[in-house]
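Engineer: Sequence and predicted structure, then a few things I'm wondering about:
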Amino acid sequence: MKLLLFDVDQTLIHTGGAGLRALDRACRKHLAIENATHGITAHGKTDPAIVREILLARVGSDSTLEIQLQSILESYLSFLREEVQSSPGYRVLPGIVEILQEMSARTGVVLGLATGNVELGARIKLDRGNLNSYFMFGGFGSDSENRTTLVKKAAEAAAQKCGCPIEPEEIFVIGDTPRDIEAGRAAGFRTVGVATGHYSVEQLFAAGAHVAIPDFQQGRDRFLQAAF
């Protein structure tokens, strides 16, 4: 049994900045701060960790931080669906539909998510691209702010679904950032870097990726050779 765990943003889809716009709107509502995400690097971080970083940078730490964090995340989700649906830059990335169709039809392969998005946020983002049906489970930012922990949770969910443990060497964590690669390796799994985000193939290899490809259109054969 092989388990393929996909990141969402810049790996499966590109939202055209919808997530950051929704988060800015949520911060404007709760903190009365414009452009709260300016200067915050979100790549590969979990949603709760991003909001925590914004709060610490813009407001500072106090006893209400956790309450503020949850309130901002709730508002973010309410704005996100609108931003995703109206985003002119939204697209499913090259080769994704084809590889998901091929892998979901293949015996002995299970697909899941391993993403820093909170679960509802991930589902909203994937819905416009009609990709949710490929992923029945996953590990999410709503499971843990720690990326390695949520990757492990995704693997546990897969084992529960399959009714049997999956060997670590048969689990592939697929993502576009060094944080995806580092989390997968820390969990003891194999890693696939996809250079459809802000990092090159070379940078993903440098982060420790077992395999790195430009995208799933150009890199399909290389990925299949490594995984199968």
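Structural biologist: Thanks, I have it.

Engineer: Every contact and neighbour count from this point should use C-alpha atoms.
Structural biologist: Fine.

Engineer: helices or strands up against the top helix by length along the chain?
Structural biologist: Selection of the longest helix in the chain by residue count, based on DSSP state H, yields helix 65-86. If contacts are counted by 3 or more CA pairs under 8 Å, 6 or more residues apart in numbering; DSSP states H and E, helix 65-86 sits against helix 18-31, helix 47-58, helix 119-127.

Engineer: Can you say which of those helices is nearest to Ser78?
Structural biologist: Of all these, it is helix 18-31 that lies closest to Ser78, at 8.3 Å by CA to CA.

Engineer: for comparison:
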Amino acid sequence: MQKELLVLIDIDGTLLSPGLSPRIALSRAIRDFTGSVIEFEIKHLAGLTDPLIVKNALLSLGFSEAKVRDNGFVDKILERYCRYLKEIYPCSDDKHVFPDVPDFLRFLSELPMVRLGIITGNIRDGAFVKLSAFGLDRFFSFGVYGSDSEDRNELPLIALRRVRILFNEEYSRDRVIIIGDTHRDVVSAKVHGMKSIAVVRRVEWLRKIEESDPDLIVKDFSEIERVRDFFRTVNIL
């Protein structure tokens, strides 16, 4: 049955804090192929896709543009990253789901006219590792990932094509809501005429988020009544 609204949610910083293990896994993978060690900071990662993060890292190490554009090389690094992530993520003790997330996802999943999906810069296998560690994958019927495109702004259009193929559903762009924690999430919605909700997990990012002009800003998902009010404006509640 055709649903009325497509809601796409980011993972890192929005649903959960992955801790340091993904950075460690990626640093190890890059070291394996380059012999160099990179210390990733959050500013190198937030809102970017995994392939773009790797390409930026390779450029910073002095690799040529031609080598960086070699997707086969980048893919090998990301495959190794996933192997390390599967080993160390389940037993890491600094990852956690934000406490407001379970109730928020239950609220969304109980809306019969909403199709709920993932939109993330993580490659597909990495996204599954992170979500499944907390059982969050059960809330989502599909996803679009950094492995679909290194350009985050392309992911919303890929999502529209994917729901058409998987569920035979069509959504106009004003019936899509993207939820994330960075200004890049907001921009990826606005460039396509889609709606956005920004959750401010880091107060230092508030200014950039405000400048990107999302349709709704919340400090976290415990502000469920404000989210309900927003959904009423799109005739879902």
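Structural biologist: It's in. It should be emphasised that the depicted structure is a prediction, and the values quoted were computed from it without experimental measurement.

Engineer: now the helices and strands packed on helix 65-86 of structure 1 in TSV, with distance to Phe79 of structure 1 and mean neighbour count?
Structural biologist: Shown next, in TSV, are those (distance: least, CA to CA, whole Å; neighbours: other CA atoms under 10 Å):
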stretch	distance to Phe79 of structure 1	mean neighbour count
helix 18-31	5	20
helix 47-58	14	19
helix 119-127	10	20
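
Engineer: of the ones you listed, which approaches Gln101 of structure 1 most closely?
Structural biologist: Go through these one by one with CA to CA and the one that ends up closest to Gln101 of structure 1 is helix 119-127, at 15.0 Å.

Engineer: between that closest one and helix 65-86, how big is the angle?
Structural biologist: Angle between the axes of helix 119-127 of structure 1 and helix 65-86 is 10 degrees (criterion: axes from the mean of the first three to the mean of the last three CA atoms, to 10 degrees).

Engineer: what stretch of structure 2 does the next helix or strand along the chain from helix 119-127 of structure 1 fall on?
Structural biologist: Beyond helix 119-127 of structure 1 in the direction of the C-terminus, DSSP states H and E gives the next helix or strand as strand 138-139. Aligning strand 138-139 of structure 1 against structure 2 (TM-score structural alignment) gives residues 143-144.

Engineer: Return the mean post-superposition distance for the matching stretch against structure 1.
Structural biologist: If you overlay the two and look at stretch 143-144 of structure 2, the average distance to its match in structure 1 is 1.5 Å (mean CA distance after the TM-score superposition for structure 1).

Engineer: Go ahead and measure how far that stretch is from the middle of the chain.
Structural biologist: Mean C-alpha position of stretch 143-144 of structure 2 versus that of the full chain (CA atoms, centre = their mean, to the nearest Å) differs by 9 Å.

Engineer: What are the contacting residues of that stretch?
Structural biologist: In this structure, residues lying in contact with stretch 143-144 of structure 2 by CA atoms under 8 Å, 6 or more residues apart in numbering are 117-120, 124, 155-156, 158-159.

Engineer: quick one: which of the helices and strands packed on helix 65-86 of structure 1 is nearest Gly197 of structure 1?
Structural biologist: helix 18-31 (14.7 Å).

Engineer: which residues in structure 2 does the closest one align to?
Structural biologist: Following TM-score structural alignment, the partner segment of helix 18-31 of structure 1 in structure 2 covers residues 21-34.

Engineer: ok, average deviation of the matching stretch from structure 1?
Structural biologist: Stretch 21-34 of structure 2, aligned to structure 1 and superposed, deviates on average by 1.1 Å (mean CA distance after the TM-score superposition for structure 1).

Engineer: ok, now stretch 52-59 of structure 2?
Structural biologist: Overall, stretch 52-59 of structure 2 averages 0.4 Å from its counterpart (mean CA distance after the TM-score superposition for structure 1).

Engineer: Which part of structure 1 matches that stretch?
Structural biologist: The alignment places stretch 52-59 of structure 2 over residues 49-56 of structure 1 (TM-score structural alignment).
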